[in-house]
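Chemist: Predicted model follows, preceded by the sequence.
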Amino acid sequence: MEQEDPRTRILDAAEELFYGQGVQAVGMDAVRAASGMTMRRVYQHFPSKGDLVEAYLRRRDGRWRASLALYVSRAGGSPREQLLAVFDWLGEWFAEPGFRGCAFVNALGELGAASPGVVAAARHHKTEFNAYLAGLAEAAGAPPATAVHLSLLAEGAITSAAVHGDPTAAADAQEAARLLLDAAVPAR
């Protein structure tokens, strides 16, 4: 059996620990232990904890957005139904046992301006998510401002679900999105 790539093992361990416990609460030794790598090997791949945090966030961004896009594309239906499916996906994510909110907001809250790389990763993630929603909203015939409003609904649902531990925030946001779309795209 082929062994998993050391970089992947380190990133897997870092993701589980950073997302589950927080970036500042986890030291490099914990990542080393969880990955089964030597400290030398960890630092060969990631010369600093900052490098590891940024790599974790970049990888998480790609996986998160790909999972969302796949779910929405499989939901099928009209562009409006696909846009509303975003909130179904969020609801499933919120219901996962290890859900702790948005990894990017969490990391930004912990490290803030002290880490320009984390700021850049968080901005990139949010910009790409907003652009994805904008594409769906445009396909549904909604004006551009509607995408901004939908993004705020989604972000609010993520925060609410994390704070309250209640996955129904996605359904509530979906209902608000439905009302917003009804107002933005009158029936023909």
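Modeler: Perfect, thanks for sending it.
Chemist: C-alpha from now on. contacts and neighbour counts both.
Modeler: OK.
Chemist: And the contacts of stretch 116-132?
Modeler: 50, 53-54, 57-58, 61, 65, 104-105, 107-108, 111-113, 147-148, 151 (C-alpha atoms under 8 Å, 6 or more residues apart in numbering).
Chemist: Mind listing what's buried along that stretch?
Modeler: 117, 118, 119, 121, 122, 125, 126, 129, 130, 132 (16 or more other C-alpha atoms under 10 Å).
Chemist: Which residue ranges of this protein form helices?
Modeler: 6-21, 28-35, 39-45, 49-75, 79-94, 103-111, 116-139, 144-164, 169-184 (DSSP state H).
Chemist: Please identify the most buried of those.
Modeler: helix 79-94 (a mean of 21; mean count of other C-alpha atoms under 10 Å).
Chemist: Give me the residues contacting it.
Modeler: 68, 71-73, 75-76, 99, 101, 133, 136-137, 139-140, 154, 158, 161-162, 166-171, 173-174, 177-178, 181.
Chemist: switch to 6 Å and redo it
Modeler: Identification of contacts with helix 79-94 by C-alpha atoms under 6 Å, 6 or more residues apart in numbering yields 72, 136, 139, 140, 167, 170, 174.
Chemist: tell me the two of the residues you listed that are most distant?
Modeler: 139 and 167 (27.4 Å; C-alpha to C-alpha).
Chemist: what separates residue 136 from residue 148, distance-wise?
Modeler: Distance from residue 136 to residue 148, counting by C-alpha to C-alpha, to the nearest Å: 12 Å.
Chemist: oh, I was asking about residue 44
Modeler: For residue 44, the distance to residue 148 equals 41 Å [C-alpha to C-alpha].
Chemist: In addition, the following structure is provided for comparison:
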Amino acid sequence: MSSKPVGAVESQCSSTPDSAEPNKCKPTRVRDRIFSSARELFSRHGLRGVGVDAIACDAGTNKMSFYRNFASKDELVAECLRESEREFWQWWDELTGPFEGQPRKQIETLFDAFVTKVCNDEDRTRGCALANAIVEIPDVDHPGRIVTVEFKARIRARFVQWTRELRARDPEVLADSLFLLMDGSYLSRLAFGDSGPIRHAGHAARALMDQHCAGRDCTG
């Protein structure tokens, strides 16, 4: 991935020494400042829209310091995505953990909270970082894409586990339907805002489960 892609956010400073006073809202350690700046800039402008110079400038450091802390922009992208994944699973587990053994309640709770989370996240200007990475990184060997593909596979696996516990008519079809509903909701929010289709995601999840459990002894 080029450090200065077409349409990239350009740096507004030249070589800034590490001793320069960082933004008061940023961490003090150089590596942490670079990481924090990268996540913020990637969220606002996309992975391909931000170059190494812009990240270093925003972090109050320079390009040389950037490469002392990260082997490449690609590796930094992967690390940012891993942190987004960690935060996502923490959120997921805190929501669904109290309802262990109640798959339907877990799914309902997840989708209701998902709608609230996505609609209330004013800083998420480009949607889900992990979902966007699939579109922005076509190279299957890119470390960032590998992180994202594995993340998506884990989400699907969790839905499959739940739908099997639910004893749905066709667990994998239901799991894939729930997966597509969640993924598609991110894009619909960007296209239509909070008043668009995303507001019905929780109702849609319930309807899918009702359909797949009709006439069956589904628990949870």
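Modeler: Yep, that arrived. Keep in mind it's a predicted model, so treat the numbers as computed, not measured.
Chemist: now, which of the contacts of helix 79-94 of structure 1 sits nearest residue 38 of structure 1?
Modeler: residue 167 (38.7 Å).
Chemist: residues contacting the closest one?
Modeler: Listed by C-alpha under 6 Å, 6+ apart, the contact set of residue 167 of structure 1 reads 91, 94, 95, 161.
Chemist: Dump those to JSON lines, plus distance to residue 24 of structure 1.
Modeler: Listed next are the contacts of residue 167 of structure 1 as JSON lines, based on distance: C-alpha to C-alpha, whole Å:
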{"residue": "91", "distance to residue 24 of structure 1": "28"}
{"residue": "94", "distance to residue 24 of structure 1": "23"}
{"residue": "95", "distance to residue 24 of structure 1": "25"}
{"residue": "161", "distance to residue 24 of structure 1": "22"}
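Chemist: give the contact list for residue 72 of structure 2.
Modeler: The contact partners of residue 72 of structure 2, taken as C-alpha under 6 Å, 6+ apart, number zero.
Chemist: Counterpart of it over in structure 1?
Modeler: In structure 1, the residue matched to residue 72 of structure 2 (TM-score structural alignment) is residue 48.
Chemist: so what corresponds to residue 42 of structure 2 in structure 1?
Modeler: Residue 42 of structure 2 maps onto residue 18 in structure 1, by TM-score structural alignment.
Chemist: Give me the nearest residue to that match, chain neighbours excluded.
Modeler: Distances taken as C-alpha to C-alpha, 6 or more residues apart in numbering put residue 26 closest to residue 18 of structure 1, at 6.5 Å, once the chain neighbours are dropped.
Chemist: Next one: residue 114 of structure 2 from residue 203 of structure 2, what distance?
Modeler: 12 Å.
Chemist: cool, and residue 160 of structure 2?
Modeler: 19 Å.
Chemist: repeat for residue 174 of structure 2
Modeler: 15 Å.
Chemist: Identify, from the buried residues of stretch 116-132 of structure 1, the entry nearest to residue 34 of structure 1.
Modeler: residue 118 (22.6 Å).
Chemist: From residue 66 of structure 1, how far out is the closest one?
Modeler: 20 Å.
Chemist: ok, now residue 154 of structure 1?
Modeler: 17 Å.
Chemist: next one: residue 175 of structure 1
Modeler: 24 Å.
Chemist: same question, residue 170 of structure 1
Modeler: 19 Å.
Chemist: got it, and residue 129 of structure 1?
Modeler: According to C-alpha to C-alpha, residue 129 of structure 1 stands 11 Å off from residue 66 of structure 1.
Chemist: same deal with residue 23 of structure 1?
Modeler: Separation of residue 23 of structure 1 from residue 66 of structure 1 (C-alpha to C-alpha): 23 Å.
Chemist: Kindly report the same for residue 106 of structure 1.
Modeler: 20 Å.
Chemist: ditto for residue 36 of structure 1
Modeler: 28 Å.
Chemist: swap in residue 165 of structure 1?
Modeler: Separation of residue 165 of structure 1 from residue 66 of structure 1 (C-alpha to C-alpha) stands at 24 Å.
Chemist: Same check on residue 112 of structure 1?
Modeler: Residue 112 of structure 1 is 26 Å from residue 66 of structure 1, where distance means C-alpha to C-alpha.
Chemist: now swap in residue 57 of structure 1 and tell me
Modeler: Residue 57 of structure 1 is 14 Å from residue 66 of structure 1, where distance means C-alpha to C-alpha.
Chemist: All set now, cheers.
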